[in-house]
Structures are given as structure tokens and as C-alpha cells.
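J.: I'll drop the sequence and a predicted model, then ask my questions.
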Amino acid sequence: MVQAYRAETGTGGAGPQRSGSRLRDLRERLARDRGIWRRGIVLSCCSVLLTLVMVFHSRIPNTIGNLGSLSETFLPWFAVFIPLLLILGLVRRSATALIALLLPIVVWFNLFGGLLTDKSGSGGDLTVATHNVNADNPDPIATAEQVAGSGADVVALQELPAGQVAAYEKALAGTFRYHSVQGTVGLWSKYRLSDTRPVDLKMGWVRAMRTTVATPEGPLAVYVAHLPSVRVKLHAGFTANQRDQSADALGKAIAHEPLARVALLGDLNGTMNDRALNAVTSQMRSTQGAAGDGFGFSWPASFPMARIDQIMVKGVEPMSSWTLPATGSDHLPIAARVKL
């Protein structure tokens, strides 16, 4: 009777046999459906093309609309094509397309997988922050107070309108004893400043400065910079030539800095992947890349897609890096803790 019950319900020894039968049926269907390898050739080519763009992004020329810099600015977002190709490969039932998709997956994780982990640590001697406050900020006082409340020892602000400088100075005076404003950028510090001067970005007006911060652990050269904005235009492509020239000028100034410990705070209007910023990025470390948690995108504040605001250091050890809550600006403020 028990044997009859097992036979009727398919339990007992029928389980392994049924599983083996299913596997044989699957192998037979795959053998009969030879199109599973022929279908999806176009999708496979798309996966290969995506892989080549990510591997050889530095070889994409900038001679035509700065296409290379544009692709490098949003390089991490090339990952959005991977699930799309996966869905299409499944719909097409193409083994070739699905296998080819492994190529861009491996390359993307090789390029950006390290940013998916939390590399922040404890300790550090100095907390620095930087924020493009936006010239059209509707509430500069609230923005200044919010940044001051971050606990930073040194704060750099960019895009300071002349008519609002006094408001920022008043709001930050209670937290920071020392400050200097040069053109449209400024630095507020709990420690004494000296040897402060503007830095020429070849723009015709001041958008960068350099100063020495007398930290308890010794002097630190701090640069504050706001490189020219970039635009994407249909008739001109990625208009970044002025930004590129200013980046070269900033890199030259930092290269001639006599102090061994240097920090750069500012809106560079470019990411660490953008080869146009090589004059700067080749000699300094990004705190986000070295000690951040995630990509740390800072712009636009409503839906951050790129980290164009940077805290970079030389001769200093990054310990942690993070983004701060949104203010009235279209950028997110960012902060870092460093060991001098």
C-alpha cells in the first residue's frame, strides 16, 4: 500500500529520477535548439563594444567635441547598459549574448568595484570640507550654518557672489576665527592662515587661491579652486577647453608648491577619470577613492550623477571621506578626515 501511495504521488525514489529526467530533457532541448548560439549576434557585438569603450576610454579622442572627456565623466554609468543587455539576451534566448555579457561585467568591476566597498577608517588629525554654494543660493546663511555644523576644521566655499560674501562671513564667524576670500572663492579655518594669495587660472578673474593653514600638526598648504564650467552642446559637443586650460594652470601651481603637505578643495567641474585633469590628478590623491564609501557623487544635488567636487591631498593620508546633506545649492558639500 505504501509503495502504491508513493507511485501515485511521485515521492520517494521518483524524486532523483525526475530531476535526472528534467536535466536530460533540458540538454535535449538545447541540442535541438541550435539557434541558441546563432541568435543574439548583434547583442554580443554590443557587449564587446561596451567593453572596448570602458577598456580604451583613454584612447577616445578629444579632438571631436571632447568626446573622450565626456565619456570619462560618466564612465561609471556605463553599467546601466549591462542589465539592459541581460534582459534582451534572456528575451532572445541567446547563450552567445549572455556569455558575451560577462566581458563588460568583468571590466566594470575591475574599474569601479573598489568603490563599492567602504574604505573609510577611524582617526585623523584634520577635517576639511568644500562646497560650491551656488551664486543663486536662495538662503546663503542657512547653507553656511549647515556646512559649519559639519564639524570641519577647514571649509572651502566656491561661487561666492560679491553681494553675499558678508552674509557668509557673518554666519561662519562664530565657528571659524580665520578666513580669506579671493575673488569668488574663500577659505574659513579654525587655525591661523598665512601666505594667502590668488592663483591664476588663466581666466581673467580670480577663482582660485592658496594659503597656509597652521594646524597643530604643522603647516598645510591648501588650495581652493573653482574650474570653469563645462557644457554639452549639440553643435559643439563637450565644451571644456577653458576648463582644461585652467586645470593645467592649477596643476602647475601645485607642482611648484614648496610645502610637502598639500590639500586641494574645490569644484573642478570634472571627475577623477577625466584625462583633462591629469595635471592635477597625476600628483594628488582623491580622498574619496582612497578612503570613501561608494562613489560619493556630488552633482546635481537633486540626483547626483558625477563627483565633480573634489578633496585631494599630497603628503597627507586620507582616513575617511563622505558627502554632506543637501543645502540650498545645486551641489552637495563633501568632507574628508585626513592624517597629517
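T.: Yep, that arrived.
J.: switch to C-alpha atoms for all contacts and neighbour counts from now on
T.: Fine.
J.: three-state assignment of L157?
T.: strand (DSSP: H, G, I helix; E, B strand; the rest coil).
J.: who touches the helix or strand containing H179?
T.: Using DSSP states H and E, H179 sits within strand 178-182. If you take Cα atoms under 8 Å, 6 or more residues apart in numbering as the criterion, strand 178-182 is touched by 186-193, 196-198, 206-209.
J.: kindly report the same for stretch 275-287.
T.: With Cα under 8 Å, 6+ apart, stretch 275-287 has contacts from 58, 69, 72, 244, 247-248, 250-252, 254-255, 270, 272, 310-314, 318-321, 336.
J.: and that stretch, what's buried?
T.: R275, A276, L277, N278, A279, V280, T281, M284, R285, S286, T287 (16 or more other Cα atoms under 10 Å).
J.: next, the buried residues of stretch 149-161.
T.: For stretch 149-161, by 16+ other Cα under 10 Å, it's S150, A152, D153, V154, V155, A156, L157, Q158, E159, L160, P161.
J.: what about the spatially closest residue to the last one that is not a sequence neighbour, which SS state?
T.: For P161, ignoring the flanking residues on the chain, the nearest one in space by Cα to Cα, 6 or more residues apart in numbering is A135 at 5.5 Å. The three-state assignment at A135 reads coil, by three-state DSSP.
J.: do a quick rundown of the strands in the chain.
T.: 126-132, 154-158, 178-182, 185-189, 193-198, 208-215, 218-226, 231-233, 237-239, 262-267, 285-286, 309-314, 317-323, 334-339 (DSSP state E).
J.: and of the ones you listed, who's closest to Y5?
T.: strand 317-323 (64.0 Å; Cα to Cα).
J.: residues in contact with the nearest residue to Q164 once chain neighbours are set aside?
T.: Distances taken as Cα to Cα, 6+ apart place P140 nearest to Q164, at 7.4 Å, with adjacent residues excluded. By Cα under 8 Å, 6+ apart, P140 lies in contact with V133, Q164, A167, Y168, G328.
J.: how close does the second one sit to G149?
T.: Put plainly, it is Q164. Relative to G149, Q164 is positioned 20 Å away (Cα to Cα, to the nearest Å).
J.: the residue nearest the centre of the chain and K314, how far apart?
T.: Most central in the chain under Cα atoms, centre = their mean is R307, positioned 3.6 Å from the mean C-alpha point. Shown here: R307 relative to K314, a distance of 19 Å by Cα to Cα.
J.: A further structure is provided below for comparison with the first:
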Amino acid sequence: MRRKRWTWRRGRVIAAFAVLTAVLLLAHPLVPNAVGNAGSLLETFLPWTGLLVVPLLVAALVRRSALALVALLLPALAWGGCFGGRLTDKREPGGDFTIVSHNVNDENPDPAGTARALAATGARVIALEELKKSEVPKYEDALAAAYPYHSVQGTVGVWSTFPLRDTQPVAIMPWTRALRTTVDTPKGPVAVFVAHLPSVRVRLEAGFTAGGRDAAMGLLADAIAQESAARTVLVGDFNGTADDRALAPITRRMRAAQDEAGDGFGFTWPAALPLARIDQIFVAGVRPVAAWTLPATASDHRPVAATLAF
């Protein structure tokens, strides 16, 4: 049997899908949200779009299509342009202030163990989301020795080695899922916001349902816009990635620590096999020198951490 030769004539369909993949990577803001929030759903898992190249490459090799192989350079280059920088280690030594944020899960079977794991990082501030009222004393007991200052507002809380003041809830929902406090560090005050935005779902009949999250995002962004502190840090579970256009009201004003000082994508959810970074640390007026994702605890999210320089 004659072996099939490489040719430029076969593989036009494969080449077309390669071009489409590149277009999705480069022009994802043009994908509309009008139907099922398709744009936000794509942006939530945008880094994984690059995996579409694998089956296309296999098909191109089977078909021995030179045209398809050349076309596959487009999505490869597009992915590298979009995400290649995130794969480099941008962490630096030093810094003045380390903060950890964790959605601890209100069904966490080991609150005390989770708290001890976070305290072991040596962070100066720990922010917790999805606190269950009956379990709060367990977190308080586990963190009391190392973190003498703390405040819990609704389902979010903050523990600090430095004094806290002016702590108050931030109204983003009918019940309290966000707070704002001032952390008085030896190098000056820092405004810290802790937030847990509503969950999102993917449903066959409705698509990517994110209306509640997006509305809360707008209210949170309004609170950030009114902040007068020179140094501001916003942490929490945003149920959205920094690539998602829904977070634009925040990302227009603040920078994602992971993008500036991380090593890799830092996916946080689900904890067992993370697919997206929906837990974030955003900053303004400070410089991230290191950002990373911590090992899994008994929660369904992984904790995130960042060291900041004033």
C-alpha cells in the first residue's frame, strides 16, 4: 500500500478549526454575553482553549496535511502571546506584607486544621470567606495566639498580627459577604477588602448564570472607587477569573497579584483538580513581589497568598 504523501491540498477543515481557535484566543472580548453569558464562560476557562490544538495536531498528522500544520502555528502563537508570560516565575524575595485569602467552605470538616495550615504560612493578615456562624469559634481559637486582632462580618472575616480599625461591612448583597478594614502596619495603613461574590452555574437551559455575581461585582467596584486610602488590597472568592470581562470594574482600577508576581496560572478551584483561578488578590498602591497558591486544605478551594512591597 502506498504511503500517503504530505500535501497542501488536504486538511482544509482542520486548518479552518485552527484559525477559529486562534480567533477565539485573540478576539474573545467580541464573543457576546447576550446569549447565556457565552463570553464570560469562554473567558473563565480561556487558558484551556489551547488544548484544542492537540486533537487538531493529531488530525493534521494523520491526514499528512502541510496546510493544517502551518495553520496550527496560529493558535500556538496566539496562546503563547496571551499566556506565555504567566508561565514564567516572576516572584522576588523581600516584601513588607504577606496576606492569605481562603474560601474555607461552610461544610469544611476540619476548621481548626484549616486555620492552623493558614497560620503556618506566617502571613501577617488572613482573610476567610464562606464562614459558617457555628464554626467561627473554631477558627478564632486556632488563630488567637498568632493573630490577636480580628473581625468577622457576616460570612467573611479577617485576622491580623497588626491592629485593625474602621472595620465595617460592605453592602454587595442582602446579607453580609464583604467587609472593609484598615490594617495599621509599621509602614503605614492599608485598606483591606474581603469579598465573597455569589456563585455562578452552567445550566443547559440558561447557559452561564452569573447575574447575581455581576450585580454584586458592580456594588463592590463602587466601594473600591470610593476608597481614599493610598494602599488598597482586595481579596476573596470572586467566582470569576481575572480574564472574565465581568471583573473589568475591578481590574480597571486594581492589578492581579498573580499576573504580576506569580509562577503559573495559580488555579484554585476545585481544590482536588483546579481548573480556574476564581480566588483573587488585587492591589493598588502597593507592588506585588510574590504570589502563589497554597496546598489544598479541607475546603473545596485552595488558598491564595501574596507578598506586597510598600
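T.: Received, thanks. Remember, it's a predicted structure, so these values are computed and weren't measured experimentally.
J.: any idea what the TM-score is?
T.: Aligned and superposed, the two chains score 0.98 in TM-score terms (TM-score structural alignment, normalised by the length of structure 2); 309 aligned residues with a Cα RMSD of 1.3 Å.
J.: please produce TSV containing the contacts of P140 of structure 1, extended by neighbour count.
T.: Converted to TSV, the contacts of P140 of structure 1 look like this (neighbours: other Cα atoms under 10 Å):
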residue	neighbour count
V133	25
Q164	14
A167	14
Y168	19
G328	19
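J.: pick the one among those closest to R27 of structure 1.
T.: Distances from R27 of structure 1 to the contacts of P140 of structure 1, taken by Cα to Cα, are shortest for G328, at 60.4 Å.
J.: A253 of structure 1 reaches V199, doesn't it?
T.: Yes - contact criterion Cα atoms under 8 Å: A253 of structure 1 and V199 qualify, at 7.5 Å.
J.: these two: who's more crowded?
T.: V199 (20 against 17; other Cα atoms under 10 Å).
J.: what lines up with the more buried one in structure 2?
T.: Here V199 of structure 1 is matched to V170 in structure 2, going by TM-score structural alignment.
J.: can you check G40 of structure 1 too?
T.: Using TM-score structural alignment, G40 of structure 1 sits opposite G11 in structure 2.
J.: related to what we said a few turns ago, with structure 2 superposed, average distance for the strand holding H179 of structure 1?
T.: Here the mean offset of strand 178-182 of structure 1 against structure 2 after fitting is 0.3 Å, by mean Cα distance after the TM-score superposition for structure 1.
J.: structure 2: matching residues for that strand?
T.: Going by TM-score structural alignment, strand 178-182 of structure 1 lines up with residues 149-153 of structure 2.
J.: likewise for stretch 118-127 of structure 1?
T.: Using TM-score structural alignment, stretch 118-127 of structure 1 pairs with 89-98 in structure 2.
J.: in the matching stretch, what's buried?
T.: K90, R91, D96, F97, T98.
J.: can I get those in JSON lines with distance to L69 of structure 2?
T.: Formatted as JSON lines, the buried residues of stretch 89-98 of structure 2 follow (distance: Cα to Cα, whole Å):
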{"residue": "K90", "distance to L69 of structure 2": "32"}
{"residue": "R91", "distance to L69 of structure 2": "36"}
{"residue": "D96", "distance to L69 of structure 2": "49"}
{"residue": "F97", "distance to L69 of structure 2": "48"}
{"residue": "T98", "distance to L69 of structure 2": "46"}
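J.: from the residues you listed, pick the one nearest F310 of structure 2.
T.: D96 (6.5 Å).
J.: pull the number of nearby residues for the nearest residue to that closest one once chain neighbours are set aside.
T.: The shortest distance from D96 of structure 2 to any non-neighbouring residue, by Cα to Cα, 6+ apart, is to A309 (5.0 Å). By the criterion of other Cα under 10 Å, A309 of structure 2 has 14 neighbours.
J.: so the corresponding residue of structure 1 for S134 of structure 2 versus G174 of structure 1, what's the distance?
T.: S134 of structure 2 maps onto G163 of structure 1 when the alignment is built from TM-score structural alignment. Distance of G163 of structure 1 to G174 of structure 1, given as Cα to Cα: 20 Å.
J.: gap between the aligned residue in structure 1 for A230 of structure 2 and L126 of structure 1?
T.: Aligning on TM-score structural alignment places A230 of structure 2 opposite A260 in structure 1. Distance, A260 of structure 1 to L126 of structure 1, by Cα to Cα: 16 Å.
J.: then G292 of structure 1?
T.: G292 of structure 1 is 16 Å from L126 of structure 1, by Cα to Cα.
J.: cool, and L86 of structure 1?
T.: 46 Å.
J.: cool, G296 of structure 1 as well?
T.: 20 Å.
J.: ditto for R307 of structure 1
T.: Per Cα to Cα, R307 of structure 1 is found 22 Å from L126 of structure 1.
J.: same check, this time on V91 of structure 1
T.: 54 Å.
J.: for the closest residue to W6 of structure 2 other than its chain neighbours, give me its contacts.
T.: Leaving aside its chain neighbours, W6 of structure 2 sits nearest to R64 (4.7 Å; criterion: Cα to Cα, 6+ apart). Neighbouring residues of R64 of structure 2 by Cα under 8 Å, 6+ apart: K4, R5, W6, T7, R10.
J.: turn the residues you listed into a markdown table, columns for neighbour count and distance to Y149 of structure 2.
T.: Shown next, in a markdown table, are the contacts of R64 of structure 2 (neighbours: other Cα atoms under 10 Å; distance: Cα to Cα, whole Å):
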| residue | neighbour count | distance to Y149 of structure 2 |
| --- | --- | --- |
| K4 | 10 | 72 |
| R5 | 10 | 72 |
| W6 | 15 | 69 |
| T7 | 13 | 70 |
| R10 | 16 | 68 |
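J.: across to structure 1, which of the residues you listed hold up?
T.: Compared against structure 1 with both residues aligned by TM-score structural alignment, their matches' Cα atoms under 8 Å, these retain T7, R10.
J.: contacts only, for the spatially closest residue to F310 of structure 2 that is not a sequence neighbour.
T.: Nearest non-adjacent residue to F310 of structure 2, counting by Cα to Cα, 6+ apart: V286, 5.1 Å away. Counting by Cα under 8 Å, 6+ apart, V286 of structure 2 touches R231, T232, L308, A309, F310.
J.: try R192 of structure 1
T.: R177, Y178, V213, A214, T215.
J.: before we move on, what about A230 of structure 2?
T.: Here A230 of structure 2 is in contact with V190, A284, G285 (criterion: Cα under 8 Å, 6+ apart).
J.: gap between it and T49 of structure 2?
T.: Counting by Cα to Cα, the gap from A230 of structure 2 to T49 of structure 2 is 38 Å.
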